[in-house]
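Peer 1: could you work out the structure for the sequence below:
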Amino acid sequence: MYYLGIDPSTKCTGYCVMDEKHDIIESGKIDIPKTGTEAEKIYYQLELLEPLFKKYSITKALCENQFSKLNVDTAIKLSRVSGAVLYLAKKYDVDVELIYPTSWRKVFHGSGKAKKEYTFDKVVALYELEGLKFSKDNDLTDAIGICWACVDLSKEGAAA
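Peer 2: Predicted structure coming up:
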């Protein structure tokens, strides 16, 4: 069983594929080109995310949802990226949910109030990742945290 966590962005989208033991199978970042139309940028992300759906039999996916403190323009752009992820999940018949940062952080940290820095530090320590810098790699570490929550929430659902 494989799980997918996605931290969508208009600048850098993080993703992670994990198995049921929380082992990272594949993870990375998609640096979005600075030029091009919004449609071209979303298409670019889909072209790089779709192979994950093809390569792995994804059981469930979690994609971070936008929170209301964003400015309206940013929220709209991020919702379009999330919508594209929902499309891919449907195309490959993968159960997908949008999850707020406080919800996945509660699963990963035990507190929904945990800061991005805490996720970065915990992921780096858990997976012994070296050479990462918070300022440029937090999309990756958030995606790993989201994927971890996806695994745990799936186990809870299976136990219910």
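Peer 1: drop to CA atoms for contacts and neighbour counts, all remaining ones
Peer 2: Noted.
Peer 1: what helix or strand is Glu97 on?
Peer 2: Assigned by DSSP states H and E, Glu97 falls within strand 95-99.
Peer 1: packing partners of that strand?
Peer 2: Counting contacts by 3 or more Cα pairs under 8 Å, 6 or more residues apart in numbering; DSSP states H and E, strand 95-99 is packed against strand 58-64, helix 72-91.
Peer 1: strands of this structure, start to end?
Peer 2: For the chain, applying DSSP state E gives strands covering 2-7, 12-19, 24-31, 58-64, 95-99.
Peer 1: need the winner for burial among the helices and strands packed on strand 95-99.
Peer 2: Comparing the helices and strands packed on strand 95-99 by mean neighbour count (mean count of other Cα atoms under 10 Å), strand 58-64 ranks first with a mean of 24.
Peer 1: alongside the first, I'd like the structure of this one:
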Amino acid sequence: MELILGVDPGLTRCGYGLITGNKAIDYGHFTSSPTQDPRDRVGSIAESLNQIISVHKPVLIAIERVFAQANLRSVMGVAQISGALMALAFKHDIPLEFFTPSEVKLAVTGSGRADKVQVSEMVKRTLNLQETPKPADVADALAVAICASKRAQGLGTNAQQKWVAAAKSANRRLG
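Peer 2: Modelled structure (predicted):
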């Protein structure tokens, strides 16, 4: 089976999860302090992600797409880590896939409107983990990897597969 790295990007806390099939290989999170210089915060998390990529050599990196929130500072941190991860994917020549929170929830729970508790529980069950991964950013990163794994295997109905293909095509046109 091929290794997939899922990332829930964040500047204060960035979750990651490596899976192969229905098995978690490694997962955790990196943190940075709001009192640190932004350059150091992004650089530190990027270097930690680079080490994970260098050691495990995933065949795909999956990331949760930034969506508009009321908290602009939070959105900026997510965007900064996402950009750093895009650069790492380029550096290591690894494909990068973006998924919306609804796509991830749908792939993991069967409902695009599932709450965090439902997603965490299904991650635990899907990967046969003894405990729910914590903090929630870690469970979210594993959920992103599960979503990517299912999409890569072409799972879902014909309609779902066509919708995903159309969404990806539209994203390529929009940048």
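Peer 1: could you export the helices and strands packed on strand 95-99 of the first structure as JSON lines, including distance to Asp31 of the first structure?
Peer 2: Output for these, formatted as JSON lines (distance: least, Cα to Cα, whole Å):
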{"stretch": "strand 58-64", "distance to Asp31 of the first structure": "17"}
{"stretch": "helix 72-91", "distance to Asp31 of the first structure": "14"}
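Peer 1: looking at these, which is nearest to His22 of the first structure?
Peer 2: strand 58-64 (13.6 Å; Cα to Cα).
Peer 1: related to what we said a few turns ago, who wins for proximity to Lys155 of the first structure among the helices and strands packed on strand 95-99 of the first structure?
Peer 2: Closest to Lys155 of the first structure of these, according to Cα to Cα: strand 58-64, at 10.9 Å.
Peer 1: how big's the offset between that closest one and the second structure?
Peer 2: For strand 58-64 of the first structure, the mean deviation from the second structure after alignment is 1.0 Å (mean Cα distance after the TM-score superposition for the first structure).
Peer 1: helices and strands around that strand, which ones?
Peer 2: So strand 58-64 of the first structure, by 3+ Cα pairs under 8 Å, 6+ apart, packs with strand 2-7, helix 72-91, strand 95-99, helix 134-159.
Peer 1: kindly reformat these as TSV containing distance to Ala39 of the first structure.
Peer 2: Formatted as TSV, those follow (distance: least, Cα to Cα, whole Å):
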stretch	distance to Ala39 of the first structure
strand 2-7	18
helix 72-91	9
strand 95-99	21
helix 134-159	21
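Peer 1: for Lys55 of the first structure, find the nearest of these.
Peer 2: Among those, strand 2-7 comes nearest to Lys55 of the first structure, with 10.5 Å by Cα to Cα.
Peer 1: which helices and strands sit right next to that closest one?
Peer 2: Judged by 3+ Cα pairs under 8 Å, 6+ apart, the packing partners of strand 2-7 of the first structure are strand 12-19, strand 58-64, helix 134-159.
Peer 1: ok, now which ones touch Leu4 of the first structure?
Peer 2: Contacts for Leu4 of the first structure (Cα atoms under 8 Å, 6 or more residues apart in numbering) come out as 15-18, 58, 60-62, 147, 150.
Peer 1: any chance of the helices and strands packed on strand 2-7 of the first structure in a markdown table, plus distance to Tyr43 of the first structure?
Peer 2: Below are those laid out as a markdown table (distance: least, Cα to Cα, whole Å):
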| stretch | distance to Tyr43 of the first structure |
| --- | --- |
| strand 12-19 | 13 |
| strand 58-64 | 17 |
| helix 134-159 | 19 |
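Peer 1: nearest to Tyr127 of the first structure, of these?
Peer 2: Among these, the nearest to Tyr127 of the first structure by Cα to Cα is helix 134-159 (9.9 Å).
Peer 1: return the distance of the closest one from the chain's centre.
Peer 2: Centroid displacement of helix 134-159 of the first structure relative to its chain, using Cα atoms, centre = their mean, to the nearest Å, is 7 Å.
Peer 1: now it against strand 24-31, angle please.
Peer 2: Angle of helix 134-159 of the first structure versus strand 24-31, following axes from the mean of the first three to the mean of the last three Cα atoms, to 10 degrees, is 140 degrees.
Peer 1: point to the residue nearest the middle of the first structure.
Peer 2: Ile6 (1.6 Å; Cα atoms, centre = their mean).
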